[in-house]
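Chemist: Quick one: sequence and predicted model below, then my questions.
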Amino acid sequence: MSASTSTRRRGAELEHALYEATVRELAESGYGRLTMEGVAARARTGKAAVYRRWSTKQALVLDALRHSLPPLPGFEPEMPPRDNLRAVFTVLCQIFGGRTSFPGLAVITGLVADPVLRNAIVEHIVSPRLRVIESILDNAVRTGEIDAVRPMAVHIGPALVMHSFLLTGNPPDEAEIDQIVDTVLGA
């Protein structure tokens, strides 16, 4: 067995390297200039290793994005809705701000021009987070902590977090997150 064979990455280790390479390529080059060959070179593997796993760059990018997301904050029924929402919005700030392995809002805005990726991002990244917010608000109504869920309440928090990034380039601070939570809860 040669030295190169004994150090060859396989399975999960190789996939992890390919995910990391994809996210770095997205951050540095953008989606339009990302290539399967570039990802393979960055991961120090052959392009056949990439094409065996993903037939399109869309599929590769979507899997890399899902892999790079921090765990979805869960809805904790015993916690007050304010604390649950604060946890969700704090993680959202970290994601958008590129403070996780996820590439951040600047990269995501470059992906939504591709309809397939936009739909996949909504289905796999946005919608699960909105469902957590909806569960928090529905539980708050059941427990009497709020009277009703206002129309668009589920979307307000993420929209305000994104709005802060777009206007200032920075995530909301803790006081602003508290104001966003109050807005969502109708306080």
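Modeler: Happy to help now that I have it.

Chemist: Please count neighbours and contacts with C-alpha atoms only from this point.
Modeler: Will do.

Chemist: Distance of residue 63 relative to residue 15?
Modeler: 10 Å (C-alpha to C-alpha, to the nearest Å).

Chemist: Compare these two (neighbour count), which wins?
Modeler: Set residue 63 next to residue 15 and count neighbours by other C-alpha atoms under 10 Å: residue 15 wins out with 19 against 16.

Chemist: how close does that one get to residue 31?
Modeler: Distance, residue 15 to residue 31, using C-alpha to C-alpha: 19 Å.

Chemist: cool, residue 137 as well?
Modeler: 35 Å.

Chemist: Of the two, give the one with the bigger neighbour count.
Modeler: Neighbours were counted for residue 137 and for residue 31 using other C-alpha under 10 Å; residue 137 has more, 26 against 23.

Chemist: Presented hereafter is structure B, for comparison with structure A:
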Amino acid sequence: MAQRRRGAELEKALLDAAWGELADNGYARFTMDAVVKRAGTSPPVLYRRWSDRDELIRDTIVHILKASRPAAPDTGSLREDLLALMRHIATEHVQLITVMYAHLASYYRETGRSPSSLFDPVATGRAAALDEVFDRAVDRGEIRSEILTERIKTLPFVLLRHEILMTFAPVPDHVLEEIVDTVFLPLVR
């Protein structure tokens, strides 16, 4: 007999099932019933936690962004730290970024939310990871802290996201190096 899931284990199973539905079927065909079936549970279990699909989708996105956040690398140089992060994202997160932007267009339109409302860097832990990379670079004397606005810190990742959305494929290394070497580093040095 299968052991009954509870608490955090059950919530993770529900959110993972919801992510699977989003990734496989997109927002338009996303239903609470499909999540229940995929998670192997009952409707009351799901509805006790989320009253509607948009609330579930928002929590699913935050959950998957937290779970997929790579650790902040420490290679000894800002260039290599950025490239390590970008290589991970460029290969491992293509599906995530595609789902977030292409599959959820109707969600954004219907709920009035924007992708930035789901990509909250504090909630997902991304802000702390990026700050760690940049703080080490400042400590090593590679860049000046007064130059690092939030927009500048995110610039290489915005350009990376653009590349992924233009191809829906992993981004080649030479493109990552071009973003870091010809756009970002000259800007901050």
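Modeler: Nice, I can see it. Remember, predicted model here, so these are calculated numbers, not experimental data.

Chemist: wait, what's in contact with the residue in structure 1 that residue 33 of structure 2 lines up against?
Modeler: The equivalent of residue 33 of structure 2 in structure 1 is residue 37 (alignment by TM-score structural alignment). Neighbouring residues of residue 37 of structure 1 by C-alpha atoms under 8 Å, 6 or more residues apart in numbering: 46-47.

Chemist: Whichever helix or strand residue 37 of structure 1 is part of: average distance to aligned residues in structure 2?
Modeler: Element membership for residue 37 of structure 1 (DSSP states H and E) is helix 36-42. Here the mean offset of helix 36-42 of structure 1 against structure 2 after fitting is 1.3 Å, by mean C-alpha distance after the TM-score superposition for structure 1.

Chemist: for stretch 86-93 of structure 1, same thing?
Modeler: Averaged out, stretch 86-93 of structure 1 is 2.1 Å away (mean C-alpha distance after the TM-score superposition for structure 1).

Chemist: The residue nearest to the spatial centre of structure 2 - nearest residue in space that isn't next to it in sequence?
Modeler: Closest residue to the average C-alpha location of structure 2: residue 65 at 3.9 Å, with C-alpha atoms, centre = their mean. Excluding the flanking residues, the one nearest residue 65 of structure 2 by C-alpha to C-alpha, 6 or more residues apart in numbering is residue 124, at 5.8 Å.

Chemist: which residues touch that neighbour?
Modeler: Taking C-alpha under 8 Å, 6+ apart, one finds 62-63, 65-66, 69 in contact with residue 124 of structure 2.

Chemist: repeat that with 7 Å
Modeler: For residue 124 of structure 2, the contacting residues are 62, 65-66, by C-alpha atoms under 7 Å, 6 or more residues apart in numbering.

Chemist: Looking for the alignment partner of residue 92 of structure 1 in structure 2.
Modeler: In structure 2, residue 92 of structure 1 lines up with residue 89, judged by TM-score structural alignment.

Chemist: Residue 141 of structure 1 contacts residue 147, doesn't it?
Modeler: Yes - counting by C-alpha atoms under 7 Å, residue 141 of structure 1 does reach residue 147; the two are 5.7 Å apart.

Chemist: Which residues are in contact with each of those two?
Modeler: By C-alpha under 7 Å, 6+ apart, no residue touches both residue 141 of structure 1 and residue 147.

Chemist: Thank you, goodbye.
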